[in-house]
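Peer 1: model this:
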Amino acid sequence: MRKITGSILLALSSIFFLSACSSSGDDDQYQLNTRSPEALYNDARSAMEMGNFSKAADILEALDSRYPFGAHKTQVQLDLIFAYYKLEDSASGLANIDRFIRLNPTHGDIDYVYYMRGLVNMQADSYLFHTMIGLDRSDRDPSNAIAAFRDFETLIRTYPDSRYAADAQKRMRMLKNRMAEFSLRVAEYYITMEAWVAAANRAQLVLETYPDTPSTELALEIMIQSYRELGQETMTDHALQVLKATYPENRLARNN
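Peer 2: You can find the predicted model right below:
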């Protein structure tokens, strides 16, 4: 009897694997086709409770498309938003959020939807891998952070009594720090290019726009350096006085 070669075994195992996947897919489709909307929704909720958000999203998407006027129609959409957030699928999450806001502008949970929009945009801005290894990526595009800030701002302004308002305020402070750090990175880039006017202007922007963030100390240092390079003695002295009054232990404040 001939020995089965490694390549033949690999081919056979691939066939069995594909067959199993196909069978599983057919079974899932069969379940979606034969179960009632109520049973499907219960399946989706069970999947979410078990942490299987991928399965939950598949079922909820099927429910949303097949039974758009079903008994759980708005809850299905709300659950779908949460499922995509847990899956870190920002594009699908934002698409479903915007659709919900457009179709249900007066819904009782609309404050939650705006809150989720902020969370999804924050998630899109974050780099979990970089955070885990301690890599500073504050120089990345802050467009999602800006969008998240506006989402939370809308929530607080429109629904000040929302149960999510307090957490939204905390997150807005985090986002302000993030945006201030981005502006600092831009100012530091201008310094490397010896674009002193641009560096000073960007640092001034930090002071004016994000005055209550930790970035203001470094922004003042950049302004002092830039004004000195430009020969602007009056503006250098003014920035130095502000630094001394605000951060008396700063090295520039103590040595000047």
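Peer 1: From now on I want contacts and neighbour counts done on CA atoms only, so please keep to that.
Peer 2: Will do.
Peer 1: and the closest residue to Lys55 other than its chain neighbours, what does it touch?
Peer 2: Distances taken as CA to CA, 6 or more residues apart in numbering put Ala47 closest to Lys55, at 6.4 Å, once the chain neighbours are dropped. Counting by CA atoms under 8 Å, 6 or more residues apart in numbering, Ala47 touches 53, 55-56.
Peer 1: Would you map the helices across the stretch 51-200 of the chain?
Peer 2: With DSSP state H, counting those that start in this stretch as the criterion, the stretch 51-200 of the chain has helices at 53-66, 73-86, 90-103, 110-125, 128-132, 143-158, 165-192, 196-209.
Peer 1: for these, which one ends up most surrounded?
Peer 2: helix 110-125 (a mean of 22; mean count of other CA atoms under 10 Å).
Peer 1: Run the angle between it and helix 90-103 for me.
Peer 2: For helix 110-125 against helix 90-103, the angle by axes from the mean of the first three to the mean of the last three CA atoms, to 10 degrees is 160 degrees.
Peer 1: thought Ser92 was touching Ala83?
Peer 2: No: assessed by CA atoms under 8 Å, Ser92 is found out of contact with Ala83, at 9.9 Å.
Peer 1: Report the secondary structure state of Lys244.
Peer 2: The assignment at Lys244 comes out as helix when based on DSSP: H, G, I helix; E, B strand; the rest coil.
Peer 1: Around it, how many other residues sit close by?
Peer 2: A total of 17 residues lie near Lys244 under the criterion other CA atoms under 10 Å.
Peer 1: Could you also give me the structure for this next sequence, so I can compare it with the first?
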Amino acid sequence: MTLELRNTSDPSLMSRIGRQARLAFGLIVLAVPLSGCGTGAIWDKYFAKEETFVDEPADKLYNEGLYLMNKKGDRKSAMKKFEEVDRQHPYSEWARKSLLMSAYAAYENGDYDECISSANRYVALHPGSPDAAYAQYLIAASNFDQIPDVSRDQGRTEKSIAALEEVIRKYPTSEYATSAKRKIEAARDQLAGKEMTVGRWYMDKKDYTAAINRFKVVVTQYQTTRHVEEALARLTEAYMAIGIVGEAQTAAAVLGHNFPDSRWYKDAYSLVKSGGLEPTANKDSWMTRAFKKVGLG
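Peer 2: Got it, this is the predicted structure:
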């Protein structure tokens, strides 16, 4: 067999050899500066061990939260500090305190849903704590502060009353029970106001039966609110309009007996007198029974 030597004068072969030589030379040159410029730093980020997170002391986080809330007025950041206590030191006394403070900070910041969530969690985890009454009160107060005006749906008002009644039921001797009772009266007044608004609208439409039904709710369910005087006067007017004068007389009589100095009684009295009648209570009327039931008749 005859061995043939490659013809190195082949232009295409020489071109390929030249390109390969230049590439090899470039890699050698590149390797030199990389080896001297901390190549390890490039690879370290891939092979470095995961950093260990060091917990901060619970009291430090808690006090930082207090500082942010009380001194800086930054309730959002304070909430994060309190939440961090709970995350890093669960089941500790600091975590218990931080959970309550997180609820309070949320309430002060107007983040009512967050407040309710944190306070509910506090009550569930620490029902026997001396601060459980306050947590329950925060739930009720968060609902109370969201009560809408009387022109809107009053579902939030009813929810507020239920939450406030829970404070009184669970913690009747606490300082928050007294405040809860006052808020309940205000919320009930709101519900009565809603009924009055709708009742007046029906009166304007001369739908007296529908109006009577609304005013009846105020008289039977919300006698202790400021709206009951007007409700009785409106009942006098509505009953006179549909010719049920006996109930009109009773409404005026009950109004005069319980609120003799009311301007609404003066209007009701004048209306009854204009028909040649006197305010006279029918003892079998639903209005008379409603007021005797609560000791106002």
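Peer 1: thinking again about what came up before, how much space between the aligned partner of the residue nearest to Lys55 of structure 1 in structure 2 and Ala238 of structure 2?
Peer 2: Aligning on TM-score structural alignment places Ala47 of structure 1 opposite Leu68 in structure 2. Separation of Leu68 of structure 2 from Ala238 of structure 2 (CA to CA, to the nearest Å) stands at 59 Å.
Peer 1: measure the counterpart of Gln221 of structure 2 in structure 1 to Ser183 of structure 1 for me?
Peer 2: Under the alignment (TM-score structural alignment), Gln221 of structure 2 pairs with Thr209 in structure 1. Distance of Thr209 of structure 1 to Ser183 of structure 1, computed by CA to CA: 10 Å.
Peer 1: Per the alignment, Tyr84 of structure 1 pairs with which residue of structure 2?
Peer 2: Match for Tyr84 of structure 1 (TM-score structural alignment): Ala106.
Peer 1: ok, the nearest residue to its match once chain neighbours are set aside - contacts?
Peer 2: Once flanking residues are discounted, Ala106 of structure 2 sits nearest to Cys115: 5.0 Å by CA to CA, 6+ apart. Going by CA under 8 Å, 6+ apart, Cys115 of structure 2 touches 102-107, 138-139, 142.
Peer 1: Report the separation between the alignment partner in structure 1 of Cys115 of structure 2 and Tyr67 of structure 1.
Peer 2: Per TM-score structural alignment, the equivalent position to Cys115 of structure 2 in structure 1 is Gly93. From Gly93 of structure 1 over to Tyr67 of structure 1 the distance is 20 Å, taken as CA to CA.
Peer 1: and of the contacts of Cys115 of structure 2, the nearest to Glu56 of structure 2?
Peer 2: Comparing those against Glu56 of structure 2 with CA to CA places Ser102 closest, at 17.9 Å.
Peer 1: Just give the closest residue to Ala241 of structure 2, not the sequence neighbours.
Peer 2: Leaving out its chain neighbours, the residue that sits closest to Ala241 of structure 2 by CA to CA, 6+ apart is Tyr208, at 7.5 Å.
Peer 1: contacting residues around the closest residue to Phe215 of structure 2 other than its chain neighbours?
Peer 2: Computed as CA to CA, 6+ apart, the closest residue to Phe215 of structure 2 that is not its neighbour in sequence is Ala231, at 5.2 Å. Contacts for Ala231 of structure 2 (CA under 8 Å, 6+ apart) come out as 196, 215-216, 218-219.
Peer 1: OK, contacts around whatever residue of structure 1 lines up with Ala141 of structure 2?
Peer 2: The equivalent of Ala141 of structure 2 in structure 1 is Leu119 (alignment by TM-score structural alignment). Residues in contact with Leu119 of structure 1, defined by CA under 8 Å, 6+ apart, are Ala148.
Peer 1: Can you tell me how far Leu119 of structure 1 is from Glu49 of structure 1?
Peer 2: 20 Å.
Peer 1: Check Ser7 of structure 1 too.
Peer 2: In terms of CA to CA, Ser7 of structure 1 sits 42 Å off from Glu49 of structure 1.
Peer 1: and Ser15 of structure 2, how many neighbours?
Peer 2: Neighbourhood size, Ser15 of structure 2 [other CA under 10 Å]: 11.
Peer 1: Please identify the residue in structure 1 that aligns with it.
Peer 2: Counting by TM-score structural alignment, Ser15 of structure 2 has no partner.
Peer 1: Repeat that for Leu235 of structure 2.
Peer 2: Matched to structure 1 by TM-score structural alignment, Leu235 of structure 2 sits across from Met223.
Peer 1: List the residues that contact the residue lying closest to that match once chain neighbours are set aside.
Peer 2: The shortest distance from Met223 of structure 1 to any non-neighbouring residue, by CA to CA, 6+ apart, is to Ala200 (4.8 Å). Ala200 of structure 1 is in contact with 187, 222-223, 226-227, counting by CA under 8 Å, 6+ apart.
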